[in-house]
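>>> sequence unavailable; structure follows:
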């Protein structure tokens, strides 16, 4: 049994246990030092070498770390060490065994500690080995008995089922780790690309803007660090699951190699059932699932299902697409892109009036919108709806006491999606609207009263961000509720006895 396990962790070059195992494209694995030495000694003029086993050509850059094999080798070595310790302990404490094995050499059977008879039966009721005399004992009256071989075969079937499941599970976990590593590479590559993009844009500005360039790069580095740290934590979680699965896999592989059957059943009694039950679903879970899905995999609790591969989340918002404008808006002659030159569409709302040319929207001298019709938000919206890309508008709010600026969705009859609201009574709030037209208001802190609001719509991420356009500080960022094309929407607020008659105006540069 020990030799069969050790065969799986031996390098075919040095014939020793793997140290830092790596794999080639042909899926053969070696110690990193062994294969690197082989490459140095046999590299062809084209820079490629042959696999020592199958002679498939590969280049040094094709060599990749094999984490699954490394973890399995470590687990097997630890398991073999535990077996040696267990054998030593068993030799020194034979008197503590529940069953006697001294006569195995002569009979091939373990002996009952009470009757010195062969343990030929397995009590299904009490999950223990018994002899024929024990079977007739009153303590076993009404119990179910099966021959040892039959019981062992049944349990081996369970162990094989769990082992097969764990094998597939561990492959999926390893694949998940590789995918996460790939996502980290994407983040780092994207970070480098954005860094170059930032540098190129800053090159178009004067020397006194270099300080701002440095600040933006620091923000990028922070976002990258946070994104990579989060994904590395996810790798650690997946590796922990994988390590646990490999450990159980090794234990079950070792158990299946045990002979004869009574030894296997003794292992089953002492620890095997516990190990398999840890992987299997409970009866309640199986009953709930069997009506909808009957699959061998559904018999076991999946560790993969509760995990996920964290995607590349590196994102600089408007600093990716509108960097120059956000840094120095006064340099409009050399800055591209600039805020969208959209006009406001006329509508028949009795509380609103749109200026000729669609530059501004006014609140008519009517009362009661927010006081008596709190569920109604009168808005106007721009003529153009946007479905792709990243877009930015600016709206002049001035000293108005109430106003609303946000986005609306086209396919739902211009339904309001998200608004930044300056309320005369509540202050600054972000209003999010669900599909039942019920408003969910979040109060937000705005330290400096803005006179100009920037709205950044990222159609790819379905996010909207609100900025104080005077100093370009972020006020709030939120996910949109609808995925249809969006347009900018505006409301000049309540009339407030003539105190709030100033318009909301689009900023056209």
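Yes, it's here. Bear in mind that the values here come from a model prediction, so they are computed numbers and not experimental data.

>>> can we go C-alpha only for contacts and neighbour counts from here?
Noted.

>>> mind checking the longest strand of the protein?
Ranked by number of residues, the top strand in the chain under DSSP state E is strand 415-423.

>>> quick one: list the elements packing against it.
strand 403-409, strand 427-433 (3 or more C-alpha pairs under 8 Å, 6 or more residues apart in numbering; DSSP states H and E).

>>> so for residue 324, which of the ones you listed sits nearest?
Nearest of the helices and strands packed on strand 415-423 to residue 324, taken as C-alpha to C-alpha: strand 403-409 at 23.2 Å.

>>> that closest one vs strand 427-433, what angle?
20 degrees (axes from the mean of the first three to the mean of the last three C-alpha atoms, to 10 degrees).

>>> strand 403-409 - contacts with which helices or strands?
Strand 403-409 packs on strand 415-423, strand 486-491, going by 3+ C-alpha pairs under 8 Å, 6+ apart.

>>> mean neighbour count and distance to residue 29 added to the ones you listed, as CSV?
Below are the helices and strands packed on strand 403-409 laid out as CSV (neighbours: other C-alpha atoms under 10 Å; distance: least, C-alpha to C-alpha, whole Å):
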stretch, mean neighbour count, distance to residue 29
strand 415-423, 23, 55
strand 486-491, 26, 53
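
>>> residue 477: which of those strands is closest?
Once the helices and strands packed on strand 403-409 are compared by C-alpha to C-alpha, strand 415-423 is nearest, at 10.1 Å.

>>> relative to strand 403-409, how tilted is that closest one?
Going by the same axes, to 10 degrees, strand 415-423 makes 170 degrees with strand 403-409.

>>> tell me what angle strand 415-423 forms with strand 486-491.
40 degrees.

>>> which of the helices and strands packed on strand 415-423 sits closest to residue 273?
Across those, closest to residue 273 is strand 427-433 (C-alpha to C-alpha), at 52.4 Å.

>>> so what secondary structure elements neighbour the helix or strand following the closest one?
Note on strand 427-433: by DSSP states H and E, the next helix or strand toward the C-terminus is strand 439-443. Contact partners of strand 439-443 among helices and strands, from 3+ C-alpha pairs under 8 Å, 6+ apart: strand 427-433.

>>> buried ones in the strand it packs on, by neighbour count?
Burial within strand 427-433, assessed by neighbour count using 16 or more other C-alpha atoms under 10 Å, is assigned to 428-433.

>>> make TSV out of these and add distance to residue 147.
Converted to TSV, the buried residues of strand 427-433 look like this (distance: C-alpha to C-alpha, whole Å):
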residue	distance to residue 147
428	77
429	74
430	72
431	71
432	68
433	68
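
>>> distance-wise, check residue 86 relative to residue 266.
Going from residue 86 to residue 266 by C-alpha to C-alpha, to the nearest Å gives 15 Å.

>>> how about residue 68?
Residue 68 is 31 Å from residue 266, where distance means C-alpha to C-alpha.

>>> adding another structure so you can compare the two:
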């Protein structure tokens, strides 16, 4: 029995395709002598390959044409499959009916189950279509082989083509995306170069104005000294004109010397920061009786009667409104509408590390602020701490604040101009950061409106 089983296994190997591991279907034989299913070999020899080698021994056929079906091998495969089926049944013994203990020689096509002769004569199968087990098994194997080679194989080939198409499409999209980002990088580099060049030109013009103003002052000093040395009558005759000219020259000081905040729009910056928008609200109570917070906790207004008790309002915490939210990680961005205010203060309150002499550091509780101050007809933006004290051409209507906890960064933006105002960096945060607001100090005789937190959704739509 062992020898017969070994012969059976050897026969099965001879009629089995080395690619799909199933019985041959439309077998083809190449010049090296190995045979495969026609469909399997066509999959192996895909279009585009430069070398058509044997999938089993890797030899390259001398003839590149696809071989024809080996009809004799196909007939031998069919006969061998039937023989293998019979040998397997003989080796394992026939199955028996559980009720009648008879061999299962028939197959009920209606119930799709093997039955014995006595079962086929019972009322349960009397009207059913019956066929010999060998014939039914042969037909079943043909169906399975057809399903394997023509249905599943076709879908597999389609899936393979689709996978290759997706791979090509993905590579194409990769290159397109990379190209667009490279274009964006080039555009930003060009914008950066142009912005820096504009600032350098403005700086040179400003230096020229200051140099000319210095020269004018030096000439005026010499003229004043020269006129002062003249005799009394001549001095009195020229002094009126000289004093008038001196006043005119000195009045040009602000325009020539006081710095003006540079306007440097950064295209796309506000739109990019909008992805870090956070929805914040104000603490509904205040230490100051002159500040009123709205019911939705999104705006605060300074009432009449607010008197400044210090020349440094940034140091007076009683007039600050704190946010209900505090942040200790990540990146956040929020915007504040200050359209109806002449003066205002925005910033954050936190604990941070301050470096002292040498390598020593100590922990400090402080604020980082941007203040808008109005002097006569001009508006000035100042930072505390910091060195910013610059005049602006007009009032800032909406301020954006960007906070990044690591590395510690706080940046102020003029939202409507998409331009930078000031950046605090680095700040060694050691505790959560809380946004703070102050709609003042109010100016005498000027009625101020509220300071309002811009809703997240409305700000997003405004940039579309």
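Ah, there it is. The shown structure was predicted, so the numbers you read here are calculated from the model rather than taken from an experiment.

>>> what's the TM between chain one and chain two?
After superposition, the two chains reach a TM-score of 0.36 (TM-score structural alignment, normalised by the length of the second structure), with 198 aligned residues with a C-alpha RMSD of 4.2 Å.

>>> what about residue 68 and residue 266 of the first structure, which has more around it?
Ranked by neighbour count (other C-alpha atoms under 10 Å), residue 68 of the first structure and residue 266 place residue 68 first, with 21 against 18.

>>> could you find the closest non-adjacent residue to the more buried one?
Leaving aside its sequence neighbours, residue 68 of the first structure sits nearest to residue 174 (C-alpha to C-alpha, 6 or more residues apart in numbering; 6.2 Å).

>>> isn't that neighbour right up against residue 69?
No - Residue 174 of the first structure is beyond contact range of residue 69, at 9.9 Å (criterion: C-alpha atoms under 8 Å).

>>> who touches residue 256 of the first structure in this structure?
Counting by C-alpha atoms under 8 Å, 6 or more residues apart in numbering, residue 256 of the first structure touches 156, 159, 264.

>>> of those, buried ones?
Among the contacts of residue 256 of the first structure, those buried by neighbour count (16+ other C-alpha under 10 Å) are 156, 159, 264.

>>> quick revisit: looking at the buried residues of strand 427-433 of the first structure, which is nearest residue 90 of the first structure?
When the buried residues of strand 427-433 of the first structure are ranked by distance to residue 90 of the first structure (C-alpha to C-alpha), residue 432 comes first, at 67.9 Å.

>>> how about the helices in the second structure?
Remark: helices assigned in the second structure by DSSP state H are 2-14, 38-44, 71-92, 117-120, 133-146, 153-228, 232-251, 253-257, 269-273, 456-462.

>>> what packs against the fifth one?
With contacts defined as 3+ C-alpha pairs under 8 Å, 6+ apart, helix 133-146 of the second structure has these neighbours: strand 106-108.

>>> how about the strand it packs on: buried residues?
For strand 106-108 of the second structure, by 16+ other C-alpha under 10 Å, it's 106-108.

>>> put together TSV for the residues you listed, with distance to residue 42 of the second structure on each row.
As requested, those are exported to TSV (distance: C-alpha to C-alpha, whole Å):
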residue	distance to residue 42 of the second structure
106	39
107	37
108	38
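
>>> report the secondary structure state of residue 82 of the first structure.
Secondary structure for residue 82 of the first structure, judged by DSSP: H, G, I helix; E, B strand; the rest coil, is helix.

>>> and it, how many neighbours does it have?
Using other C-alpha under 10 Å, residue 82 of the first structure has 12 other residues around it.

>>> how far away is it from residue 432 of the first structure?
Going from residue 82 of the first structure to residue 432 of the first structure by C-alpha to C-alpha gives 59 Å.

>>> repeat that for residue 169 of the first structure.
Residue 169 of the first structure sits 41 Å away from residue 432 of the first structure, taking C-alpha to C-alpha as the criterion.

>>> same question, residue 194 of the first structure
Per C-alpha to C-alpha, residue 194 of the first structure is found 32 Å from residue 432 of the first structure.

>>> what is the nearest of the buried residues of strand 106-108 of the second structure to residue 35 of the second structure?
Closest to residue 35 of the second structure out of those is residue 107 (34.2 Å), distances taken as C-alpha to C-alpha.

>>> residues touching that closest one, list them.
Shown in contact with residue 107 of the second structure (C-alpha under 8 Å, 6+ apart): 113-115, 130-133, 136.

>>> please repeat the previous calculation with a cut-off of 6 Å.
Residues near residue 107 of the second structure by C-alpha atoms under 6 Å, 6 or more residues apart in numbering: 113-115, 130-133.

>>> which one (most neighbours) among these?
Sorting the contacts of residue 107 of the second structure by how many neighbours each has (other C-alpha under 10 Å) puts residue 115 first, at 25 neighbours.

>>> ok, that residue touching residue 132?
No - at 9.8 Å, residue 115 of the second structure and residue 132 do not qualify as touching, with contact defined as C-alpha atoms under 6 Å.

>>> who touches both of these two?
Here residue 115 of the second structure and residue 132 share the contacting residues 106-107, scored by C-alpha under 6 Å, 6+ apart.

>>> name the residues that touch the strand ranked longest in the second structure?
When the second structure is parsed with DSSP E, its longest strand is strand 361-375. With contact meaning C-alpha under 6 Å, 6+ apart, strand 361-375 of the second structure is reached by 343-355, 379-384.

>>> so of these, which ones are in strands?
344-355, 379-384.

>>> only whichever of those are buried, select them in PyMOL.
To isolate the buried ones among those in PyMOL, judged by 16+ other C-alpha under 10 Å, type:
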select buried, resi 344+345+346+347+348+349+350+351+352+353+379+380+381+382+383+384
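
>>> next, count neighbours for residue 106 of the first structure.
Neighbours of residue 106 of the first structure under the rule other C-alpha under 10 Å: 7.

>>> between the buried residues of strand 427-433 of the first structure, which is closest to residue 455 of the first structure?
Closest approach to residue 455 of the first structure among the buried residues of strand 427-433 of the first structure (C-alpha to C-alpha): residue 430, at 12.8 Å.

>>> in contact with the closest one, which residues?
419-421, 441-442.

>>> mind redoing it with 7 Å?
Residues near residue 430 of the first structure by C-alpha atoms under 7 Å, 6 or more residues apart in numbering: 419-421, 441-443.

>>> and the residues you listed as JSON lines, adding distance to residue 121 of the first structure?
Converted to JSON lines, the contacts of residue 430 of the first structure look like this (distance: C-alpha to C-alpha, whole Å):
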{"residue": "419", "distance to residue 121 of the first structure": "75"}
{"residue": "420", "distance to residue 121 of the first structure": "76"}
{"residue": "421", "distance to residue 121 of the first structure": "78"}
{"residue": "441", "distance to residue 121 of the first structure": "70"}
{"residue": "442", "distance to residue 121 of the first structure": "69"}
{"residue": "443", "distance to residue 121 of the first structure": "72"}
